[in-house]
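**Q** for reference, the sequence and a predicted model appear below.
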Amino acid sequence: MSTIDWIILFGTLLFIVGYGVYKTRGSQNMSDYLKGDSSIRWWTVGLSVMATQASAITFLSTPGQAFEDGMRFIQFYFGLPIAMIIISVTFVPIYYRLKVYTAYEYLESRFDLKTRTLAAILFLIQRGLAAGITIYAPSIILSTILDWNLTLTNIIIGVLVIVYTVSGGTKAVSQTQKQQMAVMMGGMIIAAFVILKLLPEGVSFGNALDVAGHMGRLNVVTFDLEFSDRYNVWSGITGGLFLALSYFGTDQSQVQRYLSSRSVAQSRLGLMMNGLLKVPMQFLILFVGVLVFVFYQFYQPPVFFNEAVSQQVIQSEYAEEWQALESKHSANFEQKKEEVSALIQAAESGDQDKLEARKQQINKLSEEQAGIQEEVKSLITKAVPNAETKDTDYVFISFIMQNFPKGLIGLLLAVIFSAAMSSTASELNALGSTSVVDLYKRSFKPQASSLHYLNASRLFTLAWGVIAIIFATFASLADNLIEFVNIIGSIFYGTILGIFLVAFYLRFIQANAVFIAACIAEALVLYLFFTTDIGFLWFNVIGCVLVVFIASLLQLIIGSKPTAD
């Protein structure tokens, strides 16, 4: 990278960290630290909620998802606006009326201590894992691209987040996320325009859409009902709705964002802002990935996007086989490039017969390319046995490093680092508050001063930050990082949501029934996850329905006798 790129990258990051520390210095009690003195306005809440969900994985992995599979991942978010309405009407007023620090405090008043503790522990497990992944995901890719040490990269991201999160708590997280969202969305909009400018002369935006559409990358909506299919309208509206209800309604990393606002109305406005803007935001990020796909129909892509792994193969005894595959890849690309140009001419002339013929030929060449890619993966496995053979997460960052002008490379890297910091900060803040409020203060040291709990909150936040860095250091790369994070959430979220829905809507069900039902449901979800190929979004529905059904059944068997803690 050039000097200007380094200046832009580190200048942006240091400004965000310094701003967060400066604006939120001097928290004097636990309430200020965990709830930001309840002074945050709705637009800050909305941006904070969006930034919490938009991790670095979103900006690294989502364009690669679109490059490989098209736009259909957007269906994952179709249930989110509905969830925002339900949470605004039901969840938010209850949390405010009870003046809770965490979502799980409500469960004790409704059920008992063991149910509150179970939900808190399930949250700590899945969010603790996710915090490590949100550090590890950008670290492994950035360390590869920039030739940095992976452990050092994990530590840099983790320490930057820990500094302002431990210093200023919830308010620091919310304040810095405004700047981070500005950097993230500004960077992606600029990226879209730059990619369009990089397309060959004579290839218009309309031509790009024609290419993407006829090559199956504008598949925004899929109506086929396939339970093994991860992304379709039905899984998005149902599984996506349940996931969004659980994530935004019961996950402390999100609940803490809107509990810090001035009032119920401000929280609701912030959530509705997220409901209105989240789908367009994800559409933009996916569309950037589609534009990268179109770009690589005219300019030859690498045979494998992870350059570090490619170099390892080239330096091995399999170098000649690798060169042979690169030659096949180049020949395939040249043929397909000609067919794509012919497809554009056919689309402009309106000649449907020629258009269909070109599409068939492109499909044939794409299948041939897929075969070459499988050979590449097999060769990598032989040459570098421990290497990850799926390179989707490297597509966008590789494209940036090879094609963007000086200055913009630093900006886009700042986008990725900012996203990593924003989501990780929210997670550490929530992990710290849940550890203190739901476990430490409630069950281990119930009588202590406000200053003691403030210091404990800082220490637990710091401890979770260190744990996240350690987990990131020893983690291994999944097939697709954005899917991996959502898979982890889906395994636990359904059970947690089921507990809350019983608490809100099924008043006849008591503590013992819901506690036993939650334990059984979580065990069944884990069993199905490891033994079936059910699409992960459905686990949100399955876990939730199992808790409600089993709890209802158990309550009928147990009867309505009062339950003991």
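**A** Thanks, I have it. Residues are numbered from 1 along each chain as shown.

**Q** contacts, neighbours, all on C-alpha from now
**A** Fine.

**Q** the helix or strand encompassing residue 411: how far from the chain's middle?
**A** Per DSSP states H and E: residue 411 is located in helix 408-434. Remark: helix 408-434 is offset 11 Å from the chain centroid, using Cα atoms, centre = their mean, to the nearest Å.

**Q** next SSE after that helix?
**A** helix 450-474.

**Q** now for that following helix, which elements pack on it?
**A** helix 30-35, helix 113-146, helix 150-198, helix 408-434 (3 or more Cα pairs under 8 Å, 6 or more residues apart in numbering; DSSP states H and E).

**Q** who's in contact with that helix?
**A** 28-30, 33, 128-129, 131-133, 135-136, 150-151, 154-155, 158-159, 162, 165-167, 169, 428-429, 431-433, 435-436, 441 (Cα atoms under 8 Å, 6 or more residues apart in numbering).

**Q** buried subset of those?
**A** 29-30, 33, 128-129, 131-133, 135-136, 150-151, 154-155, 158-159, 162, 165-167, 169, 428-429, 431-433, 435-436, 441 (16 or more other Cα atoms under 10 Å).

**Q** show me the strands in the stretch 451-565 of the chain, by range?
**A** With strands called from DSSP state E, counting those that start in this stretch, the stretch 451-565 of the chain shows none.

**Q** in it, which spans are helices?
**A** Here the stretch 451-565 of the chain has its helices, by DSSP state H, counting those that start in this stretch, at 481-505, 511-531, 538-558.

**Q** dump those helices to JSON lines, plus mean neighbour count and distance to residue 12.
**A** Converted to JSON lines, the helices of the stretch 451-565 of the chain look like this (neighbours: other Cα atoms under 10 Å; distance: least, Cα to Cα, whole Å):
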{"stretch": "helix 481-505", "mean neighbour count": "23", "distance to residue 12": "25"}
{"stretch": "helix 511-531", "mean neighbour count": "19", "distance to residue 12": "41"}
{"stretch": "helix 538-558", "mean neighbour count": "22", "distance to residue 12": "37"}
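
**Q** with distance to residue 37 added, can I get these in JSON lines?
**A** Compiled in JSON lines, these are given as follows (distance: least, Cα to Cα, whole Å):
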{"stretch": "helix 481-505", "distance to residue 37": "26"}
{"stretch": "helix 511-531", "distance to residue 37": "33"}
{"stretch": "helix 538-558", "distance to residue 37": "33"}
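
**Q** now for residue 367, how many residues are close by?
**A** Each residue near residue 367 was counted by other Cα atoms under 10 Å, and the total is 12.

**Q** which residues touch residue 512?
**A** For residue 512, the contact set (Cα under 8 Å, 6+ apart) comprises residue 563.

**Q** so residue 289 is in contact with residue 64, correct?
**A** Yes. Assessed by Cα atoms under 8 Å, residue 289 is found in contact with residue 64 at 6.0 Å.

**Q** check it against this one:
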Amino acid sequence: MSEGLPALDLGVLLVYLLGVTVWGAWLGRGQTGGRDYFLGNRDLPWWAVMLSVVATETSTLTFLSIPGISYLGTLAFLQVTFGYLFGRVVVAGVLLPSYHRGELTTAYELLERRFGVGTRRLTSVIFMITRLLADSVRLFATAIPLALLTGWSYPVAVAVIGLLTVIYTYFGGIRAVVWVDVAQMLLYLFGAVVAAVVLQSVVAGGWSQIFATAGAAGKLQVFDLSLDLGVAYTLPAGLLGGAFLSMGSHGADQLTVQRLLTCRSLRDSQRALVGSGVLVIVQFAIFLVVGLGLWAFYQGRAFDASDEIFARFIVDELPAGLTGLLVAGVLAAAMSSLSSSINALASASAYDLWAPLAGARDDDAGILRAGRVFTLVWSVLLVGGALVFLRIGEGAAAVEVALGVSSMVYGGLLGAFALALFSERADARSVAVGIVVGIGFVTWIWATRRSALAWPWFVLVGTLLATATGWLLGGRRGRPTD
């Protein structure tokens, strides 16, 4: 580890950290209620929401883990993003109209209108547990480059990121989250471009030689038509598995749905969602290509963990000033994801749990006060969770760990929404059992390793099981009207 930051890098990093924290807190001035704090008064421009969605879902794991995946393998991970786009198109056409009908405050309010408040609470709690686990991994992954660069321990690095993020999230609410996300996404994409430019100069022959060498080694492969369900990155797994994963993460997860509800209209929400799918493909392609450049630069050298490859390049190979800029980019990605999680978790806690129990559904000011308390609570839990995940598995990329955790759960949640929209038989009891069966079976597969099923298939399997179970166990009382 480094003994300390050069003065120029330290200055770049501190200016960014302090500037974004103060700006984010300032954006929250004048808030009077939960509608503004959590939904931005439904008045945010679609393009800002689109960039915020991309910044939130890709986070530091894109910056660090995706280059490591292509370093060790090929460009085949890109197949998953094609499914991501298809899944968003489905959500835009099927779920978003239901969310905008009736001015919903969280994704799970839709389930309450169909199955009752118990189902809303159950699905909201599942969302909370999933986000806590997955985003704890993301937060820890971010501490890697900061620890490498500064010589701090991982716990100290996690605490610094968490403290600064919670300040602007607490005061700024969703407006701060979205607008800071916009700036942070532009910063870390700029960091990727900087890395690509540096690789052009440090690898003999530049990018033409990188692509030639990678092609000869078979690393430019994008499509794998294999039907082996145990292989994660194939075209069938990418299109089907990626689509269902995207439907779960962008249609049944409050983290993304909350942003889409801040748009001014249904059409704006649809534009933000589908546009984010296109941007994600471009962004993943950029980081996968950076991984090929790193492979050529290090000549395929082995590393202890794939997530450290890009971090090591940033620390050891970039000139003063640029190192600080790219580390600021890493922190930008991390803080955007963390702030989004904190605000979404606080929103679900205030609207789905606290307000119904306290009889305060219409108390907008009370929801704001409760939301800020939940913001602090979830911040502490996420930082604590990151410390628990200090060891995320030998040789595993953090992005795959986080996606695997989410994939175990999204199927059960997505099945509940499918039953709400399309089944006349399902009721609260059958939906609850379906959720448990869908999540339980996929978790059993993952925990016991008794099946070779790769993680991109988890959401599809969980959705089918949850939907089938809920339909079979349901009654025939008919579907309520809105």
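**A** Structure's in. What do you need? All of these numbers come straight from a predicted model, not from anything done at the bench.

**Q** can you pull the TM-score for these?
**A** The TM-score (TM-score structural alignment, normalised by the length of structure 2) is 0.94; 471 aligned residues with a Cα RMSD of 1.7 Å.

**Q** quick revisit: could you say which one of the helices of the stretch 451-565 of structure 1 comes nearest to residue 2 of structure 1?
**A** helix 481-505 (28.4 Å; Cα to Cα).

**Q** so the residue nearest in space to the middle of structure 2, which state does it fall into?
**A** Nearest to the geometric centre of structure 2 sits residue 57, at 2.9 Å (Cα atoms, centre = their mean). What DSSP: H, G, I helix; E, B strand; the rest coil gives for residue 57 of structure 2 is helix.

**Q** corresponding residue for it in structure 1?
**A** When structure 1 is aligned by TM-score structural alignment, residue 57 of structure 2 is paired with residue 53.

**Q** so who does residue 102 of structure 1 touch?
**A** With Cα under 8 Å, 6+ apart, residue 102 of structure 1 has these contacts: 252, 255-256, 433-434, 437-438.

**Q** please check those and keep the buried ones.
**A** The buried subset of those (16+ other Cα under 10 Å) comprises 252, 255-256, 433-434, 437-438.

**Q** how big's the offset between stretch 493-504 of structure 1 and structure 2?
**A** Following superposition, stretch 493-504 of structure 1 is found to deviate from structure 2 by 0.9 Å on average (mean Cα distance after the TM-score superposition for structure 1).

**Q** which bit of structure 2 covers that stretch?
**A** Using TM-score structural alignment, stretch 493-504 of structure 1 pairs with 410-421 in structure 2.

**Q** list the contacts of the equivalent of residue 154 of structure 1 over in structure 2.
**A** Residue 154 of structure 1 maps onto residue 158 of structure 2 when the alignment is built from TM-score structural alignment. By Cα under 8 Å, 6+ apart, the contact list for residue 158 of structure 2 reads 139-140, 142-143, 383, 386-387.

**Q** which of the residues you listed show up in structure 1 as well?
**A** Listed in the original numbering, those still in contact in structure 1 are 139-140, 143, 383, 386-387 (both residues aligned by TM-score structural alignment, their matches' Cα atoms under 8 Å).

**Q** report the two of the residues you listed separated the most.
**A** Farthest-apart pair in these is 143 and 383; separation 11.1 Å (Cα to Cα).

**Q** the more surrounded of these two?
**A** Counted by other Cα under 10 Å, residue 143 of structure 2 and residue 383 do not tie: residue 143 has more neighbours, with 27 against 24.

**Q** and the gap between the aligned residue in structure 1 for that one and residue 56 of structure 1?
**A** Per TM-score structural alignment, the equivalent position to residue 143 of structure 2 in structure 1 is residue 139. For residue 139 of structure 1, the distance to residue 56 of structure 1 equals 10 Å [Cα to Cα, to the nearest Å].

**Q** so what's the residue mapped onto residue 546 of structure 1 from structure 2 up against?
**A** Aligned counterpart of residue 546 of structure 1 in structure 2: residue 465 (TM-score structural alignment). Contact analysis of residue 465 of structure 2 by Cα under 8 Å, 6+ apart lists 412, 415, 434, 437-438.

**Q** now do 10 Å
**A** Residues near residue 465 of structure 2 by Cα atoms under 10 Å, 6 or more residues apart in numbering: 411-412, 415, 434-439, 441-442, 459, 471.

**Q** same question for residue 28 of structure 2.
**A** 36-37, 40, 168-177.

**Q** let's have those residues in CSV, adding distance to residue 236 of structure 2.
**A** Compiled in CSV, these are given as follows (distance: Cα to Cα, whole Å):
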residue, distance to residue 236 of structure 2
36, 42
37, 41
40, 39
168, 42
169, 39
170, 42
171, 44
172, 42
173, 39
174, 36
175, 38
176, 39
177, 35
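
**Q** neighbours of residue 47 of structure 2, just the number please.
**A** Residue 47 of structure 2 has 18 nearby residues by other Cα under 10 Å.

**Q** give the aligned equivalent of residue 199 of structure 2 in structure 1.
**A** By TM-score structural alignment, residue 199 of structure 2 lines up with residue 195.

**Q** one more: residue 80 of structure 2?
**A** Matched to structure 1 by TM-score structural alignment, residue 80 of structure 2 sits across from residue 76.

**Q** so how far is residue 282 of structure 1 from that match?
**A** For residue 76 of structure 1 relative to residue 282 of structure 1 (Cα to Cα), the value is 10 Å.

**Q** what does residue 532 of structure 1 give?
**A** 29 Å.

**Q** same check, this time on residue 199 of structure 1
**A** Counting by Cα to Cα, the gap from residue 199 of structure 1 to residue 282 of structure 1 is 23 Å.

**Q** wait, residue 134 of structure 2 sits on residue 402?
**A** Yes. With contact defined as Cα atoms under 10 Å, residue 134 of structure 2 reaches residue 402; the gap is 4.7 Å.

**Q** before we move on, the earlier item: in structure 2, what residues pair with the helix holding residue 411 of structure 1?
**A** The aligned range for helix 408-434 of structure 1 is 322-348, by TM-score structural alignment.

**Q** in the matching stretch, what counts as buried?
**A** Neighbour-count burial for stretch 322-348 of structure 2, counted by 16+ other Cα under 10 Å, picks out 322-348.

**Q** same deal with stretch 379-393 of structure 2?
**A** Quick answer for stretch 379-393 of structure 2 (16+ other Cα under 10 Å): 379-380, 382-387, 389, 392.

**Q** dump those into JSON lines; add distance to residue 94 of structure 2 as well.
**A** Formatted as JSON lines, these follow (distance: Cα to Cα, whole Å):
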{"residue": "379", "distance to residue 94 of structure 2": "33"}
{"residue": "380", "distance to residue 94 of structure 2": "36"}
{"residue": "382", "distance to residue 94 of structure 2": "32"}
{"residue": "383", "distance to residue 94 of structure 2": "35"}
{"residue": "384", "distance to residue 94 of structure 2": "37"}
{"residue": "385", "distance to residue 94 of structure 2": "34"}
{"residue": "386", "distance to residue 94 of structure 2": "35"}
{"residue": "387", "distance to residue 94 of structure 2": "39"}
{"residue": "389", "distance to residue 94 of structure 2": "36"}
{"residue": "392", "distance to residue 94 of structure 2": "36"}
